[in-house]
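Asks: heads up, no residue letters with this:
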């Protein structure tokens, strides 16, 4: 099924939408930008959220929360006119002057901050993972629904150029009936960087299973629907690393499709980003979407909107049957442009209309249910069945 979200703010098919409601707060008029408070100005906040928010028509980056003086200066330099405050107390003290809170702080803080924002009457977007468990995500979703507030998960990889291309091929039937989906998000980083993302402390919700795994699982569920069973392997391979840095996840979807997903920081020879096999043809695509690299380099979508997310022809994937793409077999498939700006455009539209965010908290909860099952599987060395209300061993 085609579960990629629309850019008009309607929910993805196959997700479980929350109850639409009207915020008890009055939003600005359609001509007045909605004011955004951003919590966190590390990698996620400074590279992804801040530039995408600032570049979205109808949104304005109003306040950035960071206790780091260097990051405060960085935010002020990169976004002239933005307020910088050192803690969330200062942010929530002026809740009446804000229309949206975006949480891009360390994973361990996501649930508490989202709850505080919702209780203050503010719509919220949370960077992935929304929470540590599906139960926590469901609790937040229920709170947002009771308050009539938007609660969305930031899953920007649904707008990667290669994923958008796979989605179209699946939707258009170019592959026939898909039976196997392979997705790899691999890197070669033989030395750990350190920091909370690579901490072995479970409270940090670090490691690749919850980091890049959040993306590849979300993409698989968006394409092919819920997972019935999960098998996973999580390893710590690099000297000095504490959290999983080489992880494999196998899903059997209720639709019958099997997804094999790899996330790794220890891959000396990178495999294809996607290999999708169907009854008529297969599609193979190497390389990564260019948007993250562009954002890290300081480029912005508005610099050249027509060229944003576009990759050269030499990077296109290939579609064929019985040929090897490594020897030029199959036909090149033009890669659709990546479109990270579509995420916050959809959020702005949802806030104006009372609609759903492009990725709902319920969808995030479903992905977390799979990640929890994967952790159980890797620990116990067995396949785990994902049920609606609980995770159980097969």
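Replies: Now that the structure is in, tell me what you want to look at. Just so it is clear, the structure is predicted and the values come from calculations on it, not from any experiment.
Asks: going forward, measure contacts between C-alpha atoms and count neighbours the same way
Replies: Will do.
Asks: At which residues are the helices of the stretch 251-394 of the chain located?
Replies: With helices called from DSSP state H, counting those that start in this stretch, the stretch 251-394 of the chain shows them at 291-296, 341-353, 361-380.
Asks: of all the ones you listed, which lies closest to residue 107?
Replies: Evaluated over the helices of the stretch 251-394 of the chain, closeness to residue 107 peaks at helix 361-380, with 13.2 Å, by CA to CA.
Asks: Check the offset of that closest one from the chain's centre.
Replies: Averaging C-alpha coordinates over helix 361-380 and over its chain gives two centres that are 15 Å apart (CA atoms, centre = their mean, to the nearest Å).
Asks: Can you name the residues in contact with it?
Replies: Contacts with helix 361-380, where a contact means CA atoms under 8 Å, 6 or more residues apart in numbering, come from 15-18, 129-135, 137-138, 140-141, 151-153, 209-210, 213-214, 217-218, 221, 226-227, 230-234, 249, 383-386, 391-393.
Asks: Give me the ChimeraX select line for those, limited to the buried ones.
Replies: Applying 16 or more other CA atoms under 10 Å to those, the buried members can be selected in ChimeraX as follows:
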select :15,17,18,129,130,131,132,133,134,135,137,138,140,141,151,152,153,209,210,213,214,217,218,221,226,227,230,231,232,233,234,249,383,384,385,386,391
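Asks: Against that first model, consider the following:
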């Protein structure tokens, strides 16, 4: 057995508590070694063995750390990832990878020059709902896919208690936040589009950041529509796909975040299992016959991402989410903002 990958978290807020610490803790090849907490020191309540630092600079200076997770506000991603790479650490960066394409390109080059792993935490690739959507497409159950619509909606008029999320500056708003998930999911299945149209708006009272967007990604035959709004009380299906042979409709149903927020650790039996009443509807042709059936969503598991990080660092296998993939998401975001401001389709 190899030595554990000693890992440091840049923060222990929502993402640290729910999306990172539990998976690092239960994975036998990782060790949650250090966490930055400026005041509350909540980490030790669940993980009493963890070192607590009050400043992120202490992480770069901790010689024992092999991997650092940058899970701080979006505007810090570039600065903190760069500092960690310069200190010789492998780095996982939360989505969005960076705020600008230029920042992302610099980090990609820096990681390559130092032969360090630089990965982007796109956890929604490991949701049960998305996994079955991807399988339906890749198994050819719809034939040539011609039209898809992905939604990530909320009903939340009030502003976030996290003040940094409501400041009108580059990197805040729904497109950088929720759009990073939808764009990554579309690109992972269909690749980079040829061009983008974006309609990005502010619809909540007193909001200073975008909280509604609709993007249209143009491919040769396919059109992919990505939508999000903070004022959707009655949710539409999260995934609607139409192809030459049939259609697939799927709800947003992954239960991992809800379990994690309750404090359930991801080593429980049948982790991330999807309820049968959330299965997706497939209406298509098989062997010349029309079929209409519900497909099991299976299990979502963010631990698969960390397993991929372990295999990349210890076995030389591919990075589960490359920095270049994270950079492509930012390319689409920048093109969408340009499109929305200029009222035109922007070529990538």
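Replies: Thanks, I have it. All values derive from a computational prediction rather than experimental measurement.
Asks: tell me the most buried of the helices of the stretch 251-394 of structure 1?
Replies: The highest average neighbour count among these, using mean count of other CA atoms under 10 Å, belongs to helix 361-380 at a mean of 24.
Asks: what's it aligned against in structure 2?
Replies: Mapped onto structure 2 using TM-score structural alignment, helix 361-380 of structure 1 spans residues 323-342.
Asks: same thing with stretch 144-156 of structure 1?
Replies: Counting by TM-score structural alignment, stretch 144-156 of structure 1 lines up with residues 111-123 of structure 2.
Asks: gap between the two ends of that stretch?
Replies: In stretch 111-123 of structure 2, first residue to last residue: 21 Å (CA to CA, to the nearest Å).
Asks: In it, which residues are buried?
Replies: Of the residues in stretch 111-123 of structure 2, 111, 116, 117, 118, 119, 120, 121, 122, 123 count as buried by neighbour count, 16+ other CA under 10 Å.
Asks: Could I get those in CSV, plus columns for distance to residue 73 of structure 2 and secondary structure?
Replies: As requested, the buried residues of stretch 111-123 of structure 2 are arranged in CSV below (distance: CA to CA, whole Å; DSSP: H, G, I helix; E, B strand; the rest coil):
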residue, distance to residue 73 of structure 2, secondary structure
111, 21, helix
116, 23, coil
117, 21, coil
118, 18, strand
119, 17, strand
120, 14, strand
121, 14, strand
122, 15, coil
123, 17, helix
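Asks: what are the ranges of the strands in the stretch 101-250 of structure 2?
Replies: Counting by DSSP state E, counting those that start in this stretch, the stretch 101-250 of structure 2 has these strands, from start to end: 118-121, 145-151, 195-201, 212-218, 223-229, 239-243, 247-250.
Asks: Identify, out of those, the most deeply packed stretch.
Replies: Counting by mean count of other CA under 10 Å, the most buried of the strands of the stretch 101-250 of structure 2 turns out to be strand 118-121, with a mean of 25.
Asks: ok now it, how far from the chain's centre?
Replies: 10 Å.
Asks: Contacts made by that strand with the rest, please.
Replies: 90-97, 108, 111, 305, 319-323, 326.
Asks: hmm, back to that, by how much does the match of helix 361-380 of structure 1 deviate from structure 1 on average?
Replies: Following superposition, stretch 323-342 of structure 2 is found to deviate from structure 1 by 0.7 Å on average (mean CA distance after the TM-score superposition for structure 1).
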